[in-house]
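J.: Here is my input; please provide its structure:
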Amino acid sequence: MKQYILNRLISGIIVLFGLSIFAFALIHMIPGDPVRIMLGEKATKEQVERLREQMGLNKPLPAQYIDYVSGVAKGDFGTSLKTGRPVLVEIQDRFPETVKLAVAGIGIAVVLGVALGVVAARYQNTLVDYIITSLATLGISLAGFWLGLIVIMVFAVKLAWFRVAGGTGLMDLVLPAGTLGVLCSSMICRLTRSGMVEVLSNDYIRTARAKGMRESIILYRHAFRNVLIPVVTIVGLQIASLLGGAIVIEQVFSWPGIGTLAISAISTRDFPMIQGIILFMGIVYVTVNLLIDLLYGLIDPRIDYSTQKEGA
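T.: Purely as a prediction, here's the structure:
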């Protein structure tokens, strides 16, 4: 177990190392003078030179990268050109709102997706199954911004049940979290259904039914446990994605999370902030994936981590 965790940590560090190279190279891949692009064409030569020196762009590339990685290792992700505040502080201010939205959205998605997936599998090849799978397919096909705008139009503008956008309270969370939940539940529903259909055809399920065991116990205590790992995997990937910032939904609902911070940084050419967000999202992905891998052992005690040393 310890060796497996160590192997996963090493692979995570390698991923973050590659991501740090990409984040660092981002500013150097811009055509033209990146400092001039950041400050605009009206900036004076003195302002350009001052920012270039401030960002260390007057040093050789290897020295710049070493300075960048050293700063990141100390928790210094740079300084925002827009606000003048440390990038990490700006991210920390926004991250709790992203967590709030991600937890609410994934909670709705899991309840909705699992329940509909189990029902569809239980009534396989019936009208109920066809309706649920069609809705799940439609949900996967929907664009997030389109669904968000429809939700705002119906529930905020027409019915006036909620504010259009801009708040961070519990009622303001309903529409963006509900939209995220519907979008994410579609994949969970299809995965749950396909796994349950396969499990429900096994002999031990037929034996349980022959013994007169209640259908609800068969479905949730016996069958669903055997499809937990793929469901947890897709849920983990969705959590990592949402914690990195549900960019489209946050922008549509003006939710002050990492996603809107990223859009603002791009529109204002705040490259230190963009670099910091990219690296922060990478750390979130690596951390969540490691936790999901460790969760497998709790779900299925038969998993032996010692046999996964080479594949880790």
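
J.: going forward, measure contacts between C-alpha atoms and count neighbours the same way
T.: Will do.

J.: would you list every one of the strands in the protein?
T.: Along the chain, no segments are classed as strands by DSSP state E.

J.: Give me the distance between residue 108 and residue 58.
T.: Between residue 108 and residue 58 the distance is 50 Å, computed by Cα to Cα, to the nearest Å.

J.: Could you also give me the structure for this second sequence? I'd like to compare it with the first:
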Amino acid sequence: MIAEMRSSTVSDEIVRQIEVEYGLNDPLPLRYLHWAGRALSGDLGESLRTGQPVAEALIERAPPTVTLIIGGGLFALVMGAGLAFLGALVPGSIFDRIIHVLSLVGASAPKFFVAALLIYTFGVAFRLLPTYGFGGPLSWILPCISIGIIPGSILSRVARVALAEEMSRQYVVTAISKGLSRRRILMHDAVPNALPVTINAFAMHFAFMVQAALVIEPIFAWPGIAAYFVEAVRFRDYQVLQSCLLVFCIFFILVNLSVDLISVTLDPKQRQKGLA
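T.: Down below sits the predicted model:
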């Protein structure tokens, strides 16, 4: 940063003043400890570009990002679980094969391509949904689908395989011999047993939605934390960069911790290991 400031229009005195102000002359471990101490108290510094406190800017930009990740996560969960259940209900049928192909296509499509296709289809061609800005619920639909369709497609394959494995077990054969319908067995036996695997897969992709938001928010002009991070990269705003990375890391850790707790609650085997 200091090297960038050295020019014919910036004097050495101003450079030294900035070095003292930001503690750039201190050893690196000491600088990190100072930053961590301020961060724990809620002081994330000020933006080098705008002078606005970073913590204040993050709070202002949190609603769009939270809306995008939660909405995309719900769409991915409903899409993935729904397609997996429908495919397991009629295994080997044409419908099951169509779901398989669509899931593979959805999982392989780049995020920016999915977003551009949705914008053109529903915003330009049919003019059904807004494609710009963070407004009412209608403006949330396309971004949430764009960020959720890839993890939803992957989740549908993971859940479908888990359900197929459960439906091949001996207890299913016994239930079928007793005259129980496939739908009942799926709902009451296979789905609960497949939940831990499905939730772990969902959590992994849900945590990485922050990465997807870096692409989706600028495309739809959402003023969220991810877009704020992209702006900081463009203008080399280091205070904003490290603060956004801190937020992303905390989110990733909290999601994984929550999933571990949920998995222990749902899986009796893990509960027994914990008690042992």
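
J.: and residue 108 and residue 58 of structure 1? which has more neighbours close in?
T.: A direct count of neighbours by other Cα atoms under 10 Å for residue 108 of structure 1 and residue 58 places residue 108 higher, at 19 against 13.

J.: I figured residue 306 of structure 1 hits residue 5, correct?
T.: No. In this structure, residue 306 of structure 1 is not within contact of residue 5 by Cα atoms under 8 Å, at 10.3 Å.

J.: ok, the closest residue to residue 262 of structure 1 other than its chain neighbours - how many residues close by?
T.: Closest residue to residue 262 of structure 1 apart from its sequence neighbours, by Cα to Cα, 6 or more residues apart in numbering: residue 274 at 6.4 Å. Neighbours of residue 274 of structure 1 under the rule other Cα under 10 Å: 22.

J.: Wait, residue 274 of structure 1 touches residue 268, no?
T.: No. Using Cα under 8 Å as the test, residue 274 of structure 1 is too far from residue 268 to be in contact (10.3 Å).

J.: Counterpart of residue 184 of structure 2 over in structure 1?
T.: Aligned by TM-score structural alignment, residue 184 of structure 2 pairs with residue 217 of structure 1.

J.: now that match: how far from residue 264 of structure 1?
T.: From residue 217 of structure 1 to residue 264 of structure 1 the distance is 50 Å (Cα to Cα).

J.: likewise residue 80 of structure 1?
T.: 11 Å.

J.: So for the two, which residue has more residues nearby?
T.: Applying other Cα under 10 Å to residue 80 of structure 1 and residue 264 shows that residue 80 carries more neighbours, namely 20 against 16.

J.: The more buried one pairs with which position in structure 2?
T.: Checking TM-score structural alignment: residue 80 of structure 1 goes with residue 47.

J.: For that match, give its distance to residue 250 of structure 2.
T.: 21 Å.

J.: Find the residue at the geometric middle of structure 2.
T.: residue 209 (1.7 Å; Cα atoms, centre = their mean).

J.: excluding its backbone neighbours, what's nearest that one?
T.: Residue 209 of structure 2 sits nearest to residue 69 (Cα to Cα, 6+ apart), 6.4 Å away.

J.: Show me what that neighbour aligns to in structure 1.
T.: That one, residue 69 of structure 2, aligns with residue 102 by TM-score structural alignment.

J.: Measure how buried residue 142 of structure 2 is and give me the count.
T.: Residue 142 of structure 2 has 25 nearby residues by other Cα under 10 Å.
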